Every structure is written in structure tokens, then in C-alpha cells.
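Student: What follows is a protein structure lacking sequence information:
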């Protein structure tokens, strides 16, 4: 019996994935911030014939990330899907901070998955073969290391895209680190502007369905692949060049704990 920890499992892409991962035979560890939605997610997995347990944590709080890791690290975890994220926000929205004072998109889209994955790597190694899937985006933008927290030039789209470039860069660095361990790490852009609350909040007309992005993500979670790859839907794709730039990765390693 194997477990999959799916962050952000109570809405959008995560809610689509959870029952299907259960149907594939994995015990789904349903993560979300809202207890009622987590309970609903567990019920949806079970209604589809799968097994699930719920975990409530706010990934904008380092203490919650650590608690979540502690709650699942002794389980037969073979799959970690870092899906939770914060989108563009409302057009023209003000800069937001995490509970620990970090720019919110940087905290949730990058710092939280790095911290959570680092805490769970011993478990994943012990249960290898294992897979780490990071839900990223083709919307990537070079990082201004002199304004890492976007205190000078904040924009929600810019904040999101920089966090997603950093997430891809970390995925590739992690894959290199894990070579030969039986643990793979890959990143994907599920689909462009899926019909989710995150996209609607920004006022963007959806370009694709959650079914489209979900199918691509589910394939990457369940099917055997290489490691250190980036996908646009079902297809291997090229990320922004900075994501594979070793100098950029080195600068990120210097400022992101656990990178």
C-alpha cells in the first residue's frame, strides 16, 4: 500500500486529482487549509472507491508546514505532489505577506514545497521508487535578486511568475541531487488558464478545462518517467532558460533554505 500527499487537494486541479489518485490504488493524503473542505475531499475520494485521510495546514506558515511533514513522515509515502499555490490575485492587488513575513507567492509557491519536500525526503528515499511532482507554470519570469520580496516593484503576476521559475529551477537541482536514489523530481505546466477559482479571481477568461490539466498531471504522477524534466501538459517542454542556469540555481540556493 502506497500513499500520495497531495497539497492543495480541496479545490481546482487538486480536487480533480484526489479521487482519481484513490481510484489508482493510492491512499490519498488530502491537504487543505479549511477543515470542512478537507473533510469533503476525503469523502469524495472514498465515494469514488478510494482510501483517504485529511490533513489541515496553512502552507503560508512555516510551523504548519513542519507539522504537516511530521504527521505524514512515518507513512508509506511514495508520491509527493506539490500542487498548492497562490495565483496572480486580483488585478492591481496589493502586496501580501505570509504569516512569517515573506512575500506570499514566494512563500507558498516556493518556500513551502521546498521545506515540505526536504522534511519528507528521508521517507521518500526509504520507500523508493518514489516520485515528486511540482505543479509549475510556463509563465516564468527572471528573478530580480535585488528585489527578491518585490518590496520595490510589486505586481501579483510578476510575483507568481518569479516563484514558478524558482520552483522549476529547484526541481532540476533536486533531480540532479537525487540521481540514482530511485526518487524522481519533475515539474509541469498542467494547462493554460484552467477554469479554476484562481484564474477567475484574476478576471481571466479560462483557456482550458481542469480535465485537460488534470489528465496531464495524473499521467506524470502515475506513469514512469525520467527525472529533472519539464512538461507542458503531456509534452516535454523547455522552461525559461534561467531555470536551468546553474548560476541562477546557485543564487537561489544562497537565499532559499533547503534549495
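Tutor: All right, it came through fine. Just so it is clear, the structure is predicted and the values come from calculations on it, not from any experiment.
Student: Please count neighbours and contacts with C-alpha atoms only from this point.
Tutor: Will do.
Student: can you pull the buried residues of the longest helix seen in the chain?
Tutor: Criterion DSSP state H: the longest helix present in the chain is helix 156-177. For helix 156-177, the neighbour count (16 or more other C-alpha atoms under 10 Å) marks 156-175 as buried.
Student: One more: stretch 185-196?
Tutor: Across stretch 185-196, burial judged by 16+ other C-alpha under 10 Å covers 185-195.
Student: ok so, going back, how far off centre is the next helix-or-strand element following the longest helix of the chain?
Tutor: Sequence order places strand 183-189 as the next helix or strand after helix 156-177, per DSSP states H and E. Offset of strand 183-189 from its chain centre (C-alpha atoms, centre = their mean, to the nearest Å): 10 Å.
Student: how deep is residue 222 tucked in, by neighbour count?
Tutor: Using other C-alpha atoms under 10 Å, residue 222 has 13 neighbouring residues.
Student: which residue ranges form the helices in the stretch 51-200 of the chain?
Tutor: 62-72, 104-106, 112-126, 156-177, 197-202 (DSSP state H, counting those that start in this stretch).
Student: what's in contact with the first one?
Tutor: Surrounding helix 62-72, the residues in contact under the criterion C-alpha atoms under 8 Å, 6 or more residues apart in numbering are 55-59, 100, 112, 115-116, 119-120.
Student: in it, what counts as buried?
Tutor: Within helix 62-72, the residues that count as buried by 16+ other C-alpha under 10 Å are 62, 64-66, 68-69, 72.
Student: Between all of these, which two are separated the most?
Tutor: Farthest-apart pair in those is 62 and 72; separation 15.8 Å (C-alpha to C-alpha).
Student: picking that back up, can you select the buried ones from the contacts of helix 62-72 in ChimeraX?
Tutor: Buried members of the contacts of helix 62-72, defined by 16+ other C-alpha under 10 Å, are picked up in ChimeraX with:
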select :55,56,57,58,59,112,115,116,119,120
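Student: who's sitting farthest from the centroid in this protein?
Tutor: Distance from the centre of the chain peaks at residue 152, with 26.7 Å (C-alpha atoms, centre = their mean).
Student: Skipping its backbone neighbours, what lies nearest the residue nearest the centre of the chain in space?
Tutor: For the chain, the residue nearest the mean C-alpha position is residue 82 (2.7 Å; C-alpha atoms, centre = their mean). Counting by C-alpha to C-alpha, 6 or more residues apart in numbering, residue 82 lies nearest to residue 134, which is 4.9 Å off, once chain neighbours are set aside.
Student: ok, and here's another one to check against it:
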């Protein structure tokens, strides 16, 4: 079991300027973590850094801008981060909710699938070597120091139709959101298996239902507090009791069963192939440096 505390971690949070990501940044900054905070709006990023510093005194905070509607910007973000000395935790939190009309990304892809899933796929794959190196340099024989990937998914999950994943024949906002969230969980399972012996854990969670965030309040009635979602997410980021748990999906704080397609190895392979085709980023392969 790792004994490392948040103040000894470097943590990347995507989608950190609003909602759950912003609230999580506040909690972790107060605990002294070194934070890399991602957003697409530089002005909001600058304001967040000032606010966090003023409230917590933490000066180990940086902002990274990237619009996940652009595959080139996602890749550029990963390239910048890959040059850092260390990364202990990647929190793939950025996303859009249920849209009321179809939208395409700068790359011509269905926007929800790109922002909610393909960005998670790209960052997870491209930052795998850095996460594995960080785990290796911090490991000892008696205290392995796992790095962590936490994918903020949802209990709303729908199977992917591989004949129309980009919903070109029939677009539906709920399907777009729910299939992207299931795709995150499918990636979680494959990535966890790859990294099982390399000091990096990979888990996904549904943090809470209908929290008061901007992707919820325009369509749905609030059911949970933001604090509940932050607590459940922070647990997977920092709690030593789950340091060696990997390849799991949590509904709030409890292990749960995802949609059955997530356990279909053939479907996960098809998703890997599709993801590589759409992004140009291959799924990582062994050998990585073992710890």
C-alpha cells in the first residue's frame, strides 16, 4: 500500500475550469498537490489559478489550454505534458453532456464522442510512458507507488453500434453521451490490463447523479451535491485503500457492473481499432518498464 499523500503528487485534471473538475481542483490544491489544470478558455484558466492560490496558498499550479474539439490540440497537449519529469495521476474529467442538436468537431467527427471519449483515449495512451516512468522511479520493494488514471464516466451507458458509432445515420444526444461514457469504461478495462504489472492503476467511476453543473442544469433536475461527486472522485485519486485496485468501475464509492458490452473483448478490440483509426494514436503495447 502506498503511503504517498496528495502534497507529494503531481495531478492532471482535464476540464478543470468548471463543475466537478473545478471543485476537485479546489480540494486537491488545499491538500497541497501539484496540479496541472486543463481547460479550453485561457481567461478562465488564469482566473482559476488566481482563485486557488488566493484561497489555499498553493503555488504549485499550472494551466494548460487545449480545445478537445481538435485532435491536433489534444495531441499538442499530450506532447507538452510528456516532456515533464513526472505525472502521478491523470484525471480524465473533461466532457460535454447531452446535447440537444448534433455538432461536429473541427475534425468532422461527432463532437460528444470526440470530447468525451477520444480525448480520454489519446491522453491516456500518449501519457502512458510518463505515468509508468513516474511509478517506476517512486517504487520500492516494500512500497510500490502506483500512478493512477481516473476516468470520470457515468452510470448512463449505451452500447456502441460499430456500423454507426459517429451517429451519421441517426443522431441522438442521449445515445451520443451514453455510448461515449461506455467507451471510456471499455478503455479503462483494456488499459488496466496492459498496465497491471507496471505500477499504474486505471479505474472509472460514476461520481454522482445529476450534480449542479452546467452540463446538467439546462436539461435535468439536480439530484446530488457537487461535494458528493468530488469526494468519490478524490477517493480514487488519493485514497491509499484503493491504491492497488485497478480495472474497476465504481458507481459512486461502490464497485459496480458496467453495461455488458464493456466485458466483450471483441467489442473492446473493435473500439481500439476505431480509436486508432480516428486519432492516429495506437493503443500502447508492452513491454513497458516494469516496477
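Tutor: Looks like it came in fine. Remember, it's a predicted structure, so these values are computed and weren't measured experimentally.
Student: now the longest helix of structure 1: which residue numbers in structure 2?
Tutor: Aligned using TM-score structural alignment, helix 156-177 of structure 1 spans residues 173-194 in structure 2.
Student: One more: stretch 53-61 of structure 1?
Tutor: Aligned using TM-score structural alignment, stretch 53-61 of structure 1 spans residues 62-70 in structure 2.
Student: That stretch: end-to-end distance?
Tutor: By C-alpha to C-alpha, to the nearest Å, the extent of stretch 62-70 of structure 2 from end to end equals 21 Å.
Student: residues in contact with it?
Tutor: Residues external to stretch 62-70 of structure 2 that are found in contact with it (C-alpha under 8 Å, 6+ apart): 35-42, 45-46, 49, 73-74, 77, 105-107, 111, 114-115, 119.
Student: One more pass at 7 Å, please.
Tutor: 35-42, 45, 73-74, 77, 105-107, 111, 114-115, 119 (C-alpha atoms under 7 Å, 6 or more residues apart in numbering).
Student: In PyMOL, how would I select just the buried ones from those?
Tutor: Buried residues among the contacts of stretch 62-70 of structure 2 (16+ other C-alpha under 10 Å), as a PyMOL selection:
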select buried, resi 35+36+37+38+39+40+45+73+74+77+105+111+114+115+119
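Student: Inside strands: which ones of the contacts of stretch 62-70 of structure 2?
Tutor: If you go by DSSP state E, the contacts of stretch 62-70 of structure 2 have 35-39 in strands.
Student: Format those as CSV; extra columns: distance to residue 238 of structure 2.
Tutor: Output for these, formatted as CSV (distance: C-alpha to C-alpha, whole Å):
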residue, distance to residue 238 of structure 2
35, 13
36, 16
37, 17
38, 19
39, 22
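Student: residues contacting the residue lying closest to residue 200 of structure 2 once chain neighbours are set aside?
Tutor: Closest residue in space to residue 200 of structure 2, ignoring its immediate chain neighbours: residue 147 at 4.5 Å, by C-alpha to C-alpha, 6+ apart. Residue 147 of structure 2 makes contact with 88-89, 131, 134-135, 199-201 under the criterion C-alpha under 7 Å, 6+ apart.
Student: on that earlier part again, pick out whichever of the buried residues of stretch 185-196 of structure 1 sits closest to residue 148 of structure 1.
Tutor: For the buried residues of stretch 185-196 of structure 1, the closest approach to residue 148 of structure 1 (C-alpha to C-alpha) belongs to residue 187, at 22.1 Å.
Student: What distance do you get for the closest one to residue 52 of structure 1?
Tutor: Distance, residue 187 of structure 1 to residue 52 of structure 1, by C-alpha to C-alpha: 24 Å.
Student: Repeat that for residue 132 of structure 1.
Tutor: Counting by C-alpha to C-alpha, the gap from residue 132 of structure 1 to residue 52 of structure 1 is 19 Å.
Student: Show me which of those two is the more surrounded one.
Tutor: Between residue 132 of structure 1 and residue 52, counting by other C-alpha under 10 Å, residue 132 is the more crowded of the two (26 against 23).
Student: Please say which position in structure 2 that one maps to.
Tutor: Checking TM-score structural alignment: residue 132 of structure 1 goes with residue 149.
Student: related to what we said a few turns ago, who touches the longest helix of structure 1?
Tutor: 87-89, 93, 105-106, 109-110, 136-137, 139-143, 184-187, 227-228, 243-244, 249, 259.
Student: In strands only, show me those.
Tutor: Among the contacts of helix 156-177 of structure 1, DSSP E puts 184-187 in strands.
Student: Adding distance to residue 47 of structure 1, write those residues out as JSON lines.
Tutor: What follows is these, written out as JSON lines (distance: C-alpha to C-alpha, whole Å):
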{"residue": "184", "distance to residue 47 of structure 1": "31"}
{"residue": "185", "distance to residue 47 of structure 1": "30"}
{"residue": "186", "distance to residue 47 of structure 1": "30"}
{"residue": "187", "distance to residue 47 of structure 1": "29"}
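Student: Looking at these, spot the one nearest residue 1 of structure 1.
Tutor: Nearest member of those to residue 1 of structure 1, counting by C-alpha to C-alpha, is residue 184, at 19.2 Å.
Student: dump the residue contacts of the closest one.
Tutor: Shown in contact with residue 184 of structure 1 (C-alpha under 7 Å, 6+ apart): 130-132, 175, 178, 227.
Student: which one among these gets closest to residue 13 of structure 1?
Tutor: Set against residue 13 of structure 1, the nearest of the contacts of residue 184 of structure 1 by C-alpha to C-alpha is residue 132 (16.4 Å).
Student: Over to stretch 108-115 of structure 1 now: how far is its first residue from its last?
Tutor: End-to-end distance for stretch 108-115 of structure 1, by C-alpha to C-alpha: 10 Å.
Student: what's the matching range in structure 2 for it?
Tutor: Residue correspondence for stretch 108-115 of structure 1 in structure 2, counting by TM-score structural alignment: residues 115-122.
Student: what's in contact with the matching stretch?
Tutor: Outside stretch 115-122 of structure 2, the residues that touch it by C-alpha under 7 Å, 6+ apart are 68-69, 74, 92, 94-96, 180-181, 183-184, 275, 281.
Student: just how off-centre is it within its chain?
Tutor: Computed by C-alpha atoms, centre = their mean, the separation of stretch 115-122 of structure 2 from the middle of its chain amounts to 8 Å.
Student: same thing with stretch 255-266 of structure 2?
Tutor: For stretch 255-266 of structure 2, the distance to the chain centre is 18 Å (C-alpha atoms, centre = their mean).
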